[in-house]
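*Asks:* need coordinates for the following:
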Amino acid sequence: MMAVSLATLAILPTLSSAQATTDKRIKIGVLTDMSGVTADATGAGSLEAAKIAIEEAGGKALGQPIEIIFADHQHRPDIGASTARTWFDVDSVDVIVDIPNSSVALAVQNIAREKKKIVMFSSPGTTALTQAQCSPYGVQWTYTTYALARGTASAVVDQGKKNWFILASDYAFGQQLAKDTAKVVTAKGGKVLDTVYHPLSTADFSSFILSAQASRADILALANAGGDTINAIKQAAEFGVGQGSQNIAAMLFMLTDVHSLGLDVAQGTYLTTPAYWDFNAGTRAFTKKFQERLHKAPTFLQAGVYGSVRHYLKAVEAAGTDDADAVMAKMRELPIDDAFSQNAHIRDDGLVVRDMLLAQVKKPSESKGPWDYYNILATIPGADLVWPLSESQCPLVKDKNS
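*Replies:* From the prediction side, this is the model:
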């Protein structure tokens, strides 16, 4: 486990003893992917995003320096759970953020619930985090598979692409995204011809792509992430998929994925994104700070880490303590006001409802420079991208309504 301490960036006025934290410090743990298939979209960028949020808070909370540590979970639930337990029990971590990989996230959610500690998920998309396995201490900050499926699949089916072949990664995230995509396609009058699963970090997608071709589906839908999405699209292009009558829909598509593929390969792809670096003055201001450190634009996952840490620290100040129950109450009460979060709030089940953007990857001739990759076609209201609370499986919602 690697750790780094962030020095105090500003001296704030001394606050009253009533506002003292329970252990005299605020400590944030960034549990992320530093070396795997999602490292480019999370990893070092997630860590820097958290640091920027801390800097903007003045480097202190309640008069105490804010510390930050990080670790690589290696996409293993056992490592993620063990790290979380050590952070809570030994290192006095107050909140864990990011956690790409839904299986790891669910394992960490269990530990955080047991320890009554806060965890804010930016990078995992499984709906289980805020459905059946929800926690009074968990916040699903950035997106869900349900939201991405509703945004992208609805738009593509409406264009007349009715027959789908779904290729998904074989773990909790991919399974849920495939299920959510199929549900939307069917509800819109389309048909899922087949759904197949591949292991995480697959090197050879040829057999899956040949099966998709043989199905004669209009759409090869990719329900995977990071390097798996990039490799699948590259290999699909070698077989001519995406260049003729059979198109590709990447259900989770990152800015870094487009950058790796290039606009020649990725152009025309529809996607739903919770955030885009060039959306407004605030997002551009954050991106300037981010680029000075990492020389690239942030993904929406990294932007989510920034927003979640920012909101947590505001809630700590408002609560006057780092007590998890008091901070959670303030996080639900306070408006979410970072530049990447439009019309956002935290529901009773821990899900952040937010407007998202329907985008299309630009043609090379449309791009004005590095990272200028998206045409923003529409804003999708957050209410259209979440399941109603009346259908919630979350015990917190059921208990409140009983």
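
*Asks:* could you use CA atoms for every contact and neighbour count after this?
*Replies:* Will do.

*Asks:* what is the subsequent helix or strand relative to the helix or strand containing Ala303?
*Replies:* For Ala303, the host element (DSSP states H and E) is helix 300-319. With elements assigned by DSSP H and E, the helix or strand that comes after helix 300-319 is helix 324-333.

*Asks:* I have a second one here; can you model it like the first so I can compare?
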Amino acid sequence: MKLLTGVTATIALSTGIAMAQDVSGDAVKIGAMVDMTGVYSANGGMGAVLGAEMAIEDFGGEVNGKPIELLSANYQNRVDVASNLAREWVDQEGVDMIIESTDSAAAIAIQNIGKEKDILTVAAGSASTALTNNECSPTGIHYVYDTFALATGTGNAIVKNGLTDWFFITADYAFGHSLEENTATVVKELGGNVINTVRHPFKATDYSSFILQAQSSGAQVVAFANAGTDFSTALKQASEFGVVQGGQTIAGMLVFLTDIYALGLDVAQGLTYTTGFYWDYNDETRAFAERFKERHGSMPTMIHAGFYSAVTHYLKGVEATGSDDPATVRAWMGENPINDFFAKDGYIREDGRMMHTMYLAQVKSPEESEGEDDVAKVLREIPAEEAYMPLAKSTCSLVNG
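*Replies:* Model prediction:
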């Protein structure tokens, strides 16, 4: 019985070019595992699958004479489903690479399966730094962002503006814990304090008790270490409780374009956040975003754009090496820079971290906005070496082993 829990899309455009000598099977197969129905469905979901589809189409639908096939499925925000699906894709479908936009626990499970079965995996939606530390893998790549970069960008900006006392409202699972820990470290290193932390369950609907604790704490900053609809729901309720009107600053530690759309500028205006991509940054980002919107109906998030970039870089590796062997392709991907609309002079380190510029952004006010998609502005670039954890601090066995 198939474990595919969502849509399976296949792109296979054959040509008359001679078949590659060292590509296994009759096709190069990529599996995209996403949340299609849950809290991450807007920032990843079918938009991430579309990003992969567009990358394959722009590549010509084949590589070295082999058709490229894309399988996609909904993992239902369940680690067991993600794990079973990954094993089925590898064992029964012959998938060569798995790319995900899942939660961190599922991403770690997928990366471990990739290591076990010698399959390349790309984490393009999850955030935990464990992926490039204790759980690092010679066949694993962490592509779009991570909790260290989010904490570095937003934490630095807010503390350096004199707001030093923080209260965390944190999602109670691997991603939330990692984001809170990384941000708290930045705050403390800059001389700030963590007044208190409360943790909420995944897919919570009522944040009132957490918000009231934050308001009574005396903290200058109320930081939401959560994502997706958890974040947007919490922020809406914080607005209803008058957190900002009461003199506190809200820090969104992981904010997606889709969150800003969901919240509206009246609620989200002034929110400072860190992102790996903003659609209106330059001519290249705008060109991709307009093509994406024609098919998806809205501008791409950093995950959507990151899927396109990661799939393209992978396919370039297969093309250049004439092989889908994970070690061979991974070596090429690490040795060759990434230069596209998503990253300039990006590169993949030995721990699997894809190093690229991050951006400190701010949500515009309704008065500043010039259209429905004109929702944010980039305040500054954060160079990769500043944004991401230095290798000197890494606990990855590939670095210190």
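
*Asks:* superposed, what's their TM-score?
*Replies:* TM-score of the superposed chains, computed with TM-score structural alignment, normalised by the length of the second structure, equals 0.97; 397 aligned residues with a Cα RMSD of 1.2 Å.

*Asks:* one step back: please name every helix or strand in contact with the helix holding Ala303 of the first structure.
*Replies:* When contacts are defined as 3 or more Cα pairs under 8 Å, 6 or more residues apart in numbering; DSSP states H and E, helix 300-319 of the first structure packs onto helix 43-56, strand 60-61, strand 95-98, helix 324-333.

*Asks:* of the ones you listed, which is nearest Ala383 of the first structure?
*Replies:* Comparing those against Ala383 of the first structure with Cα to Cα, the closest turns out to be helix 324-333 (17.1 Å).

*Asks:* quick one: the closest one aligns where in the second structure?
*Replies:* Aligned using TM-score structural alignment, helix 324-333 of the first structure spans residues 326-335 in the second structure.

*Asks:* equivalent analysis for stretch 272-279 of the first structure, please.
*Replies:* Going by TM-score structural alignment, stretch 272-279 of the first structure lines up with residues 274-281 of the second structure.

*Asks:* report the buried residues of that stretch.
*Replies:* Neighbour counts using 16 or more other Cα atoms under 10 Å place Thr274, Thr275, Gly276, Phe277, Tyr278, Trp279, Asp280 of stretch 274-281 of the second structure among the buried residues.

*Asks:* for Pro298 of the first structure, which of the helices and strands packed on helix 300-319 of the first structure is the nearest?
*Replies:* When these are compared by Cα to Cα, helix 43-56 sits nearest Pro298 of the first structure, at 7.1 Å.

*Asks:* that closest one: how far from the chain's middle?
*Replies:* Its chain's average C-alpha position is 15 Å from that of helix 43-56 of the first structure, according to Cα atoms, centre = their mean, to the nearest Å.

*Asks:* buried set for that helix?
*Replies:* 43-55.

*Asks:* and it, which stretch of the second structure?
*Replies:* Helix 43-56 of the first structure corresponds to residues 45-58 in the second structure, going by TM-score structural alignment.

*Asks:* which residues sit against the matching stretch?
*Replies:* 11, 32, 34-37, 62, 68, 70, 72, 101, 292, 296, 300, 303-309, 311-312 (Cα atoms under 8 Å, 6 or more residues apart in numbering).

*Asks:* so how much does that stretch differ from the first structure once superposed?
*Replies:* On the superposed models, the aligned residues of the first structure are on average 0.4 Å from stretch 45-58 of the second structure, with distances taken as mean Cα distance after the TM-score superposition for the first structure.

*Asks:* counterpart of Ala344 of the first structure in the second structure?
*Replies:* Using TM-score structural alignment to pair residues, one finds that Ala344 of the first structure aligns to Gly346 in the second structure.

*Asks:* could you measure from its match over to Gly246 of the second structure?
*Replies:* For Gly346 of the second structure, the distance to Gly246 of the second structure under the criterion Cα to Cα, to the nearest Å works out to 42 Å.

*Asks:* who has more neighbours out of the two?
*Replies:* Under the criterion of other Cα atoms under 10 Å, the comparison of Gly346 of the second structure against Gly246 puts Gly346 first, with 19 against 9.

*Asks:* how about Leu212 of the second structure, what does it touch?
*Replies:* In this structure, Leu212 of the second structure makes contact with no residue, judged by Cα under 8 Å, 6+ apart.
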